Each structure stands twice: as C-alpha cells, then as structure tokens.
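Q: Would you be able to build a 3D model of this:
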Amino acid sequence: MAFVQTMRWFGPNDPVSLRDIRQAGCTGVVSALHQIPVGEVWSVEEIQRRIQLIEAENHLYTPLTWEVVESLPVHEDIKKGLPSREKYIENYKTSLRNLAACGIKTVCYNFMPVLDWSRTNLNYRMPDGSLALRFVWEDFATFDLCILKRPNAEADYSEAIQEKARAKFAQMSPEEIAMLQNTVLLGLPGSNEAFELATFQGLLDNYKHIGDAELRTNLYYFIQQVAPVAQEVGVNLCIHPDDPPMPLLGLPRVVSIESDLAQLMEACDVQANGITFCTGSLGVRADNDLAGIAERFGHRIHFVHLRATKREASEDNQLIFHEADHLTGDVDMYAVVKAFVRESKKRHELGRPNVHIPMRPDHGHQMLDDLPKTGKDKSYPGYSAIGRLRGLAELRGLELAIERSL
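A: The predicted model follows:
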C-alpha cells in the first residue's frame, strides 16, 4: 500500500482514544506536544513520554507508532521577522534534533499569521443529518466588519458583501453573534483556548507593515535556516497549505497555490524541505490542479491529508465551501490517490526511503453516536472518531482498488 494509515491524536485529553485509532485500522499516530508553549524546546524527555504513551499497549495489540508531528508550531516572531526570531529558530533546530534522536522523522508545520485554519460554522447540517465544517465569506465579513470592526476592513470586501454582512448582523441574536465570534476566534486544533476579541486586533496590528513579499521573505529565511538541520538529522519538514487558501483579516497568506509551493521548494532545494499535501486546503481553489500538483511535487510530499471540500454556488460568486464526504466534493480523490500510488511505486523502484507516505483522513463529519456527545466527551471540530473512520474506510478501499488495477 502507498500510504501509512494514521489519525490525528491530540493527547491524553482527546476523547478519541488510541484504542479507537488502532481499531480504525491505523498503525500510525499524528500528534504534538500541545502543552509546551510555542517557541520552547521539545525536550527528549517530553518526546519520549509521548512515545511511551502511544506505544503503551503495543505488546498486547496491533502496534501504534508516533508517525508524524503535527505540528511543531512556528513562533509568531519568526513569521514577523523580528530580531528575536533567531532564538526561536535555534529552539526549533534543537527540537528537530531531539525528535530525530527519538526516531520521529516527519514534522508538519504551517506559516499562517495569527490564525490557523478558519471556519464560520462548526455545525453545518448535511442532508443526512451529520454535522460538517463550513466557511461563508459573507459571514466572515460580518465578523470582520461588525464584531471585530477592524480598521479599513471595507477594502477587503465588495460593496455587495458589505451590505449583506451588515444586514445580516442587524438580524442576528446575541447568541448568534457570540457563536460566530467564538467560531472565528477558535484556537489551534488540539487547544481548548480561543483568541480574546479585546486583544485580537492588537495581534493583527503586529502585521501592519508585513505584506505578501515580507511574509514570503520571512518564510524562506526560516526554511533556509532549519531545513539543512532537518536534512542532516534525517527529518522531513512539510508545510501545510493555507486554510482557506486566501488572505484573511488583512493578513497575507503565501502557501495557497502551486506557484507558492514551487517558490518555497526552490528557496531551499533540499529533500527535507517538503510539503504536507492537503486536498481540502488546496482544493478550495478551482485553479489548483490537485492531481497534477501531486504528480509534479510527489518527491517532495512527505505527508498527506485527504479530505474533500465542496464549493457552493452563490449569486455574487463569494467563497462558500463545506467539508464534503471524502469521496465526493470538488476533489477528484481517485486521481489524487492514483498519483500517490504511482509515487510510492516510483520511490520503491529508485530505492528511496519513505516508500510509504503517512496519510490521515481529515475533517470527518460528526455523525452517529458522536452527535449527542457534549463536554469532555465531544471531540474537537472535524476530528470525531466515526466521521474519520468512515473517511478512512472509503479511502482504504479506493487505494486498494487502484493498487490492484495498476
């Protein structure tokens, strides 16, 4: 098989257990040390503690290994290019060395300023009654213009969207306003913390003088510093594309289309400088040829997220999409998986390591017995057990059928 089948696990407090992941058919876990503040060194002791937790029952059941770090976060000072970035870059190098010493060789990261992935609805009801993640540009404008009230935000929206956003806000209840605010300000996956509205504008202001060119320069500087170390110790770094792949809140995003990936690969042309191929993030844009990107950059793709997004039609052509079932939506999953089956065979023929690429099903629907769960039993949005199990089962069948046909 081309893929090492994995699932993301957020640690001991994740309601989706390691047993659940094992019984889903996975042999790998994608995890991170969320308890360590961004920018601090991941020590060998903390890494080993997580490994031991993941492998605790390997003597009894199908072995699980910590296959991928997702993610080793990049400090905001690095993204902003501040003098203090040098300290955080050195810490990053040390963490990479420590991970390598513990046998973990794939590290996912992203370079999105301030926010990670963004949605406007975490409980969008699908026709079958399951719940999905959704993004509506008009709703995001409502937050930006009427809740955050970001200075000069109007420049980012058409007059039609501004009118719709303000009209919608006038009709929203306090509960609906709070729901939209909390959804947009949701923190990093795996964290129960969210940004505070009162201080959020200050975080954006830190990027006031950082545009597209400056952010690219800071990204390339970072990768030129850390990728040689990763190459030396045998770690593959893989950047996650922007989600959604477009500027938000006046912040630039520079990993959204194929040319962005090409420029980054050229900025530090070593194998360790690679890509997390996320079909959902890249697939939101119709101008991204997913199967083509997988073929052209296959040798630099170290980690794969398979999910399908569906762009929704609107009369004013605004961006609206939701997380579809894994084999539907706008992603030609057959063509994408076929590209990776071929890439795996190519690696085998060339005698390359990493013939089997870590893959995880991403952003499953909340469904079946996961629907009524609340409190500590409710999983992080997009990461319920049953929705991802369904996705993995479909993807596993698709991969097997393609393998047999070639």
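Q: From now on I want contacts and neighbour counts done on CA atoms only, so please keep to that.
A: OK.
Q: tell me which residues of stretch 12-30 are tucked away?
A: 14-16, 18, 21-22, 24-30 (16 or more other CA atoms under 10 Å).
Q: Sitting in helices, which of those residues do you find?
A: Using DSSP state H, the subset of the buried residues of stretch 12-30 located in helices is 18, 21-22.
Q: returning to what we had before: mind checking which of the buried residues of stretch 12-30 land in strands?
A: Residues of those located in strands (DSSP state E): 28-30.
Q: Do you have the strands of this structure handy? List them.
A: 3-8, 28-31, 65-70, 106-109, 121-125, 131-136, 236-239, 273-278, 301-306, 308-311, 320-324, 357-361.
Q: and Met57, what does it touch?
A: I think there's a mix-up here, since residue 57 is Glu and not Met. Pro63 (CA atoms under 8 Å, 6 or more residues apart in numbering).
Q: sorry, back to before: let me have the ones in helices among the buried residues of stretch 12-30 in TSV, adding distance to Leu180 as columns.
A: Supplementary listing: those in TSV, determined by distance: CA to CA, whole Å:
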residue	distance to Leu180
Leu18	32
Ile21	31
Arg22	35
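Q: between the residues you listed, which is nearest Asp77?
A: Leu18 (34.4 Å; CA to CA).
Q: Next one: the closest one from Gly39, what distance?
A: Distance, Leu18 to Gly39, using CA to CA, to the nearest Å: 27 Å.
Q: What of Asn218?
A: Separation of Asn218 from Gly39 (CA to CA): 16 Å.
Q: Grab the nearest non-local neighbour of His299.
A: The shortest distance from His299 to any non-neighbouring residue, by CA to CA, 6 or more residues apart in numbering, is to Glu343 (7.4 Å).
Q: repeat for Ala101
A: Nearest non-adjacent residue to Ala101 (CA to CA, 6+ apart): Val44, at 7.8 Å.
Q: Closest to Gly129 out of the ones in helices among the buried residues of stretch 12-30?
A: Nearest to Gly129 among those is Ile21, at 24.1 Å by CA to CA.
Q: Contact partners for the nearest residue to that closest one once chain neighbours are set aside?
A: Leaving aside its sequence neighbours, Ile21 sits nearest to Met7 (CA to CA, 6+ apart; 6.5 Å). Residues counted as contacts of Met7 (CA under 8 Å, 6+ apart) are 21, 26, 28-30, 360-361.
Q: Second input sequence below; structure requested for side-by-side comparison:
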Amino acid sequence: MRESWRWYGDFDKITLPEIAQTGATGIVTALHEIPYGEVWPRQRIAAVRDKVQAAGFDWVVVESLPIHERIKRGEGDLSALFANYRQSMANLAAEGIHTICYNFMPLLDWTRTDLAAPVARGGSCLRFSAPRMAAFELHMLGRAEAEADYSPEVRAEAAAWFQQATEEDRETLLRSIMAGLPGAYDRYDVAGLRAGLALYDGIGREALRANYRRFLEEVIPAAEDLGMRFCVHPDDPPRDILGLPRIVSNAEDIGWILGAVDSPANGLTLCAGSLGANPVNDVPAIARQFAERIHFAHLRNVRKDPDGSFEEAAHLDGDTDMVALIAALLEEEARRRDSGRADAEIPFRPDHGHDLLDDAARGAHPGYPLIGRLRGLAELRGVVRALSHPLIRG
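A: Sure thing, here's the model as predicted:
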C-alpha cells in the first residue's frame, strides 16, 4: 500500500519538508484556488507536480476535481461544464496524474458540529453531534421539516442547547458546519445557506441519482480513453442532511454507482470513517465486496453514539476493525499482482487525525493536523507491515 498524505498547497500550514519526515511518499492534492467549473490549465498542474516532485514525492491522487453544483442539480445547458471537466481530466493525464477522487455530496462537503471536541488524556477531535445539528437546522436555519429527521430526545436536547447558547456559540456552530468546504471559497452564512438549499427544492434521491448517472456517462468514457481512474468518496456523514439527499452512503449505493457505468475506471475511494459512521455498514465487508474497484483509501476510524452522533477515534480504535480492513486491501493488492496488473498498489492516507501536542497552535485545516495524522500513519504502517510479514502470511 502506498503511504500518502493530503496537502492543501499554498493553503496548508504544513510544509512538504515536514510531510517528508512522516515517511509518506505520495501527495494527495488539488488546485484548490480554481473555481468550480473552470478548466485546470496544464501549466498550473505541472507547477504543482514539479513542486511535489522536487520535495521527493509523487502526486498520486487528485482530491478533488470538484463537480459544479449545476451538474449535481441537472440545471440548464451543462455542455460547457462537462467539456471543461473533461479538459481538466485531459490536462491532468498529460502531466502524469491519473487518479481522481471526487464526491457527489450536494452543496456541502464533510460536515461536523465540533472541530475541537475533547479527547480522553488530552487533544481534540472532530465530532458530529446530532443534537447540535438539530439545533442548527431547527432553530438557526428554521427548517421545520427537520423535525422528522431527529428523535424527540434529540430535538429536546437541541432546544435546550439553543436556549442557553450565546451568539458566539451559534457562530462557532455555523463555522464548524462550514469547515468542510475546501480551498479559498467563502463559507455560507445562514441566509446564504438557505438560498443554496432552495436551489435543490424538488430534487430528491432519484433525481440526484439521475444527475449522477449523467455525470458518469459524460466523464467515464473520457477516463477510459485517458487511462484514468475515478473514485467516488462516500457521503460524510452518510445520511441525508439539511433536507438534501445523500446517495453514496452504503453498499447498495456503491453497487448502484459502479453499475451505472460499469467500467474499471468507475471506482471507489474506500473511506473507512465516512462509511463507518453509518450503523448498517460493515466496512471490511464493503471493502471485500468492491475490492477490485477500490482505487484509493482513506483510513480513519469513528466511534458512534446511539442518537446518531459520532466522533473521530484514534485510527486503530473506534467501531471499525481496522486490521480486518487493511487485510482486505492487502488481499486485493496480492490478487492484482498475481493477475499481472501494473497498478496493483492502492494509495492510502491517514485521515482526520486528532489534534495532539502543539497541533492546535499550528492552525492547520480542521481534521488535518501534523502530529495527529503522523500518529495515525505510524499505527497504520505497523498494521500493514505486520500483516505483510512472512510469519503472518504463512
């Protein structure tokens, strides 16, 4: 498995020389400064690739080449947006980058309510609190339909939190929910979020699936021609949110996606944390079921609460059996090598580490600290090394 590290380029407080000390050899990055829907120019791609290579890395995965919201909504004449997307793909392939991680989450990327929830023995983690999300939806956003999305107990706790929350508490909650949006883009305020949600009125699960199928039909043939691999990232959290449907949340969803355009180029980013936050998901079983279409892996762990809340656990703790998951990925790599595939190795990265020691003072992107991810990578590396040892393989 190829040890990799997500790097936000000029937006990142962590430098490439610091990343080199983690032992990772692959970089996962993107042109975060380019607005959604515009073409990624070859010279800009080459400049990032050259910078990454000069520091001793390979640019192994693009995360992400974002999909414009109009494509997700199926809105208007999309021919120019699809053409721009395919041109960006061609430019990436021309510069030697062939794996693209992306998501099809409407409007928001990953969503958390707390960016610094305390962890036992010190440090902090990302947390999704169902009561705080309910407080935001019901009492700040004013989305009355959200009552049906939460239990009476969660709604009661949400009301109690909102009644005692200060204006600063509410602003902190809004900033936390917006923190998953990457790059240099403005975050929504409450009014802006309402306006964005209104654009999705009438778009349910089947309509969003139809728009997703159209996207795949537009880009996967180009990916095949370019020798590229696409890998969809699961929803985070893996549930409908803010009244928006989520359609990449479980094994049934993944099966539909991979069958919608049945091609080796149409694959999966196996995100253990995103899938692990859904109580119905057996993540190692999902990895085994879709093994041949896994092109990239995010290895992290979560601990779930009965009310729908969850938080980031240490990489080898939490609810997902990380050893079993890594074993499944190593088995798939072995199968690929035995079949003669040149691209047998699966790149992975440690994801959403805890803020430990002086991580908080550095001010890195939420969920992407240096020391916390270094700890996670070291733990994962140990599992990979142990499972790969001849004594274990027998």
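Q: Any idea what the TM-score is?
A: The TM-score (TM-score structural alignment, normalised by the length of the second structure) is 0.97; 391 aligned residues with a CA RMSD of 1.2 Å.
Q: any idea what the residue nearest to Ala101 of the first structure aligns with in the second structure?
A: Aligned by TM-score structural alignment, Val44 of the first structure pairs with Arg42 of the second structure.
Q: ok, longest helix in the second structure?
A: Across the second structure, the longest stretch assigned as helix under DSSP H is helix 205-226.
Q: picking up where we left off before, columns distance to Arg97 of the first structure on top of the strands of the first structure, output as JSON lines?
A: JSON lines is the format used below for the strands of the first structure (distance: least, CA to CA, whole Å):
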{"stretch": "strand 3-8", "distance to Arg97 of the first structure": "22"}
{"stretch": "strand 28-31", "distance to Arg97 of the first structure": "17"}
{"stretch": "strand 65-70", "distance to Arg97 of the first structure": "13"}
{"stretch": "strand 106-109", "distance to Arg97 of the first structure": "11"}
{"stretch": "strand 121-125", "distance to Arg97 of the first structure": "37"}
{"stretch": "strand 131-136", "distance to Arg97 of the first structure": "36"}
{"stretch": "strand 236-239", "distance to Arg97 of the first structure": "12"}
{"stretch": "strand 273-278", "distance to Arg97 of the first structure": "15"}
{"stretch": "strand 301-306", "distance to Arg97 of the first structure": "18"}
{"stretch": "strand 308-311", "distance to Arg97 of the first structure": "34"}
{"stretch": "strand 320-324", "distance to Arg97 of the first structure": "36"}
{"stretch": "strand 357-361", "distance to Arg97 of the first structure": "20"}
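Q: And these: which comes nearest Leu188 of the first structure?
A: Here strand 65-70 is closest among these (CA to CA), at 11.1 Å.
Q: counting contacts, what elements does the closest one pack onto?
A: Applying 3 or more CA pairs under 8 Å, 6 or more residues apart in numbering; DSSP states H and E, one finds that strand 65-70 of the first structure contacts strand 28-31, helix 44-54, strand 106-109.
Q: Turn the ones you listed into a markdown table, including distance to Ser130 of the first structure.
A: Listed next are those as a markdown table, based on distance: least, CA to CA, whole Å:
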| stretch | distance to Ser130 of the first structure |
| --- | --- |
| strand 28-31 | 25 |
| helix 44-54 | 30 |
| strand 106-109 | 29 |
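Q: of all these, which lies closest to Ala198 of the first structure?
A: strand 106-109 (27.6 Å).
Q: so that closest one matches what in the second structure?
A: Using TM-score structural alignment, strand 106-109 of the first structure pairs with 99-102 in the second structure.
Q: Stretch 196-209 of the first structure too?
A: Counting by TM-score structural alignment, stretch 196-209 of the first structure sits on residues 189-202 of the second structure.
Q: May I see the buried residues of that stretch?
A: Across stretch 189-202 of the second structure, burial judged by 16+ other CA under 10 Å covers 193, 196, 200.
Q: same check, this time on stretch 1-9 of the second structure
A: 1, 3-9.
Q: Can you check the distance spanned by that stretch, start to finish?
A: Note: stretch 1-9 of the second structure ends 24 Å apart using CA to CA.
Q: How far off centre is that stretch?
A: Mean C-alpha position of stretch 1-9 of the second structure versus that of the full chain (CA atoms, centre = their mean, to the nearest Å) differs by 13 Å.
Q: so Leu122 of the first structure makes contact with Ala132?
A: Yes. Leu122 of the first structure lies in contact with Ala132 (CA atoms under 8 Å); the separation is 6.4 Å.
Q: residue ranges for the helices of the first structure, please.
A: Under DSSP H, the first structure gives helices at 18-23, 44-54, 76-80, 85-101, 137-142, 159-171, 174-184, 197-205, 212-233, 258-267, 279-283, 290-296, 333-350, 385-405.
Q: against the second structure, where does stretch 223-243 of the first structure fall?
A: Going by TM-score structural alignment: stretch 223-243 of the first structure matches residues 216-236.
Q: Run through who's touching that stretch.
A: By CA under 8 Å, 6+ apart, stretch 216-236 of the second structure touches 82, 85-86, 89-90, 93, 98-105, 109-111, 246-249, 260-261, 263-271, 274-275, 294-296.
Q: Throw together a ChimeraX command that grabs the buried residues out of those residues.
A: Those of those that count as buried under 16+ other CA under 10 Å are selected in ChimeraX with:
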select :82,85,86,89,90,93,98,99,100,101,102,103,104,105,109,110,111,246,247,248,249,260,261,264,265,266,267,268,269,270,271,274,275,294,295,296
